[in-house]
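Engineer: Need coordinates for the below:
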Amino acid sequence: MEQLKKTALFNSYEKYGGKIIDFAGWALPVQFEGIIPEHEAVRRAAGLFDVSHMGEVEVKGEDALRFIQKLVTNDVTLLKDNQVLYTLMCYQDGGVVDDLLVYRFDKNNFFLVINAGNIEKDFEWMLSNKDNFDISLINISQSISQLAIQGPKAESILQKLTDMPLKDIKFFFCKREVLINGKKCLVSRTGYTGEDGFELYTDTENSVDLWDEILAAGKEDGLKPVGLGARDTLRFEVNLPLYGNELSKYITPLEADLGIFVKLNKEDFIGKSALIKQKQEGLSQKLVGFEMKSKSIPRHGYEVFIGEEKVGVVTTGYLSPSLKKNIGLALIDTKYCELGTTIFIKIRNKLNEAVVVDKKFYKKNYNK
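Structural biologist: Below you'll find the predicted structure:
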């Protein structure tokens, strides 16, 4: 545990009963009270997450917009000031470098939020594609802490700590220099749980006090600290991808069914030609949802079969806390992607029957 990277909140985890694990080289809480009560708190009231392990990169300069437009699959030119965009970075062959959020402050000033396990790799990728663009690229990950409050009561709880009317922050927009209990924060409304909520980016020295103050403000409303376990079940139920599971250098955005975030009609971007070719030729594999017919629980990495033939692999699987069903996501041969198709998941050397279903297992409750 000593070799692992730690957020500024590491010493606070024990106070709230955090059980620490190694996550992508970080010492982070997998749970506090437990995955199920934490999951249910977010669905019914609110949960507070320490996501300070995520990476942040500043892109500034005359060519900032042009550079990011080349780097990512989505169309950054559509962004207004203080708007946020979900997108992906791809390799030349269409595989995914990372998925990320792009914050536009103005046409010369952007803020990128990237995955914790990919910070060094992503930043090197950006630098290697800087070419002659007139920009500065700064990895500010170590100086920024990020907290996320998610759930139907998130707005009312956080509103207790600020005079800024949070209802004015629309879905996938942000506001800078918001004072949360006197601490300056960038506040956005995106989320990774399928529920309404906010992300607070602040200087690292503010994070410990802010964590305690938000939990105190929401105590009577059912707010709980939430670990990585419930974060994964929450995002999975609403079909939000996790890099390393549904996305990787070996899986393209089209195969992950994220084509809506790939604008093949925009000017050139890294990986565009490979993705156009893949779309024209047809996908050989695609991400699907499935539901088990038995009480067996599918897990990441389990093999998928049709008869004797291996046709894919499970990317994520759980007993869904909200639906009380054993469900999963799998990347499988496109011949078997039709809804209602019977497939078999190999669990402890036994083939267990499952059926292909809609990936949108649980309805999102965003405040749009």
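
Engineer: From now on I want contacts and neighbour counts done on CA atoms only, so please keep to that.
Structural biologist: Will do.

Engineer: Please spell out which residues along stretch 289-296 are buried.
Structural biologist: 289, 290, 291, 292, 296 (16 or more other Cα atoms under 10 Å).

Engineer: An error on my part: the question was meant for stretch 30-49.
Structural biologist: 30-32, 34-35, 37-43, 45-49.

Engineer: same thing with stretch 245-256?
Structural biologist: 245, 246, 247, 248, 251, 252, 253, 254, 255, 256.

Engineer: Not counting that stretch itself, show me its contacts.
Structural biologist: 88, 90-91, 94-98, 241, 259, 262, 275, 279, 283, 285-287, 300, 315-316, 331 (Cα atoms under 8 Å, 6 or more residues apart in numbering).

Engineer: Filter these down to just the ones in strands.
Structural biologist: Among the contacts of stretch 245-256, the members found in strands (DSSP state E) are 88, 90, 96, 97, 98, 285, 286, 287, 315, 316, 331.

Engineer: Now restrict the contacts of stretch 245-256 to buried residues only.
Structural biologist: Here, 16+ other Cα under 10 Å leaves 88, 90-91, 94-98, 241, 259, 262, 275, 285-287, 300, 315-316, 331 buried among those.

Engineer: Number of residues surrounding residue 77?
Structural biologist: Using other Cα atoms under 10 Å, the number of residues around residue 77 comes to 13.

Engineer: now the one 10 residues further on
Structural biologist: In terms of burial, residue 87 registers 23 neighbours under the definition other Cα under 10 Å.

Engineer: to compare against the first, here's another:
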Amino acid sequence: MTPLFDVHRDLGATFTDFAGWRMPLRYTGDLAEHHAVRRAAGLFDLSHMGEIEVTGADAGRFLDHALVGRLSTLAAGRARYTMLCHDNGGVLDDLVVYRLAERRYLVVANAANTAVVFAMLREHADGFGVGVRDASADWALIAVQGPAAAAMLDPGPLRYYAIRDFTVAGRGVLLARTGYTGEDGFEVYCRPGDAVAVWESLLARGPSPAGLACRDTLRLEAGMALYGHELSVRVTPLQAGLERVVAFDKSDFVGAAALRRQRAEGPADVLVGLVTGTRRAPRRGYPVLDPATGAQVGAVTSGALSPTLGHPVAMAYVPVGVSAPGTRLAVDVRGTGADADVVALPFYSPQR
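Structural biologist: Next up is the predicted model:
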């Protein structure tokens, strides 16, 4: 359970088990919470996420080796989205890395992958002057996401993908301008013992409590990959359309040889967006078909009826030859073939 379990229970949350945590799935309802984030702001408990501290004189150089991005050039107070890959190029986890000080980084991992990320970072640390520590128990994480989030927090001149010291309810916190909804927003890292006071202070500013269910439809509309769906050790960043996060100009890093080979040859299949002509949404695992032959050419990784757009959207892996926007495919939706058009991601992007 997170430090906010009793708060969620008192708010009437419906809970679900997720990666060993008892997490709020919804409060008032998925649609209401989704629209609250798109139109104003939602308040999320993300304390299940993992935090790993990397410290020492070689911290930047070590992370350049262990991860696909270049972290050594990241300025203190900034963040970067990156990945930890296997030697074969497959994604072990996608991460946000914050540089808190010259020799101190905070690596934020998905809840289900925290142990793997910690173990792999420790393994790759041989030969580097660094300390790698699982600091997950030191932090609770609360997010305020939505177009009204900045007005509610008054963060000052904090840039996107930046982090700084801040105060909420008289408690010292780390405030990051990051998120996973496609909207502007902030993530508040606080001590577990301060979580209730921080949550209540933020809630009093007007955001609606929001659960994991609406977080999933929000990130899907924004075309954001979810580990275990769009990302896995069987998928590379290039297949997922995330080649931009790989610093190929680095001399070497874990997975470099496999990723350079795939870059030269081109991936066989890639992630695409699909929009269907039926009210029934494609779901994970539904076959993607060639409409002329009925043969399966791919599979849906995530799908839902988009609350914002009012029609079904899905992401799927398909062969490169049928991945161009405008290509007509089909999806087997419970035995019925539904027309599906390939579209560019994201499905939704707010006016900024």
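
Engineer: TM-score for the pair, please.
Structural biologist: Overlay of the two chains. TM-score (TM-score structural alignment, normalised by the length of the second structure): 0.97; 350 aligned residues with a Cα RMSD of 1.2 Å.

Engineer: returning to what we had before: mind checking which of the buried residues of stretch 289-296 of the first structure are in strands?
Structural biologist: 289, 290, 291, 292.

Engineer: With adjacent residues omitted, what lies nearest to the aligned residue in the second structure for the third one?
Structural biologist: Same thing as residue 291 of the first structure. By TM-score structural alignment, residue 291 of the first structure lines up with residue 275 in the second structure. Among residues not flanking residue 275 of the second structure along the chain, residue 313 sits closest, at 4.8 Å (Cα to Cα, 6 or more residues apart in numbering).

Engineer: so which helix or strand takes in the residue mapped onto that neighbour from the first structure?
Structural biologist: Using TM-score structural alignment, the partner of residue 313 of the second structure in the first structure is residue 327. Using DSSP states H and E, residue 327 of the first structure sits in strand 326-333.

Engineer: do residue 69 of the second structure as well
Structural biologist: Per DSSP H and E, there is no helix or strand for residue 69 of the second structure.

Engineer: now residue 22 of the first structure
Structural biologist: Going by DSSP H and E, residue 22 of the first structure is in strand 19-23.

Engineer: after superposition, how close is that strand to the second structure?
Structural biologist: Comparison of strand 19-23 of the first structure with the second structure after fitting gives an average deviation of 1.0 Å (mean Cα distance after the TM-score superposition for the first structure).

Engineer: I would like the range of the second structure that aligns with that strand, please.
Structural biologist: Counting by TM-score structural alignment, strand 19-23 of the first structure corresponds to residues 14-18.

Engineer: For the matching stretch, buried residues please.
Structural biologist: For stretch 14-18 of the second structure, by 16+ other Cα under 10 Å, it's 14, 15, 16.

Engineer: Equivalent analysis for stretch 337-355 of the first structure, please.
Structural biologist: 337, 342, 343, 344, 345, 346, 351, 352, 353, 354, 355.

Engineer: Would you mind finding the match for the last one in the second structure?
Structural biologist: What it means is residue 355 of the first structure. Aligned against the second structure by TM-score structural alignment, residue 355 of the first structure finds its counterpart in residue 341.

Engineer: secondary structure class for its match?
Structural biologist: The local conformation at residue 341 of the second structure, judged by DSSP: H, G, I helix; E, B strand; the rest coil, is strand.

Engineer: and the gap between the closest residue to it other than its chain neighbours and residue 294 of the second structure?
Structural biologist: The shortest distance from residue 341 of the second structure to any residue other than its chain neighbours is 4.7 Å, reached at residue 328 (Cα to Cα, 6+ apart). Separation of residue 328 of the second structure from residue 294 of the second structure (Cα to Cα, to the nearest Å): 12 Å.
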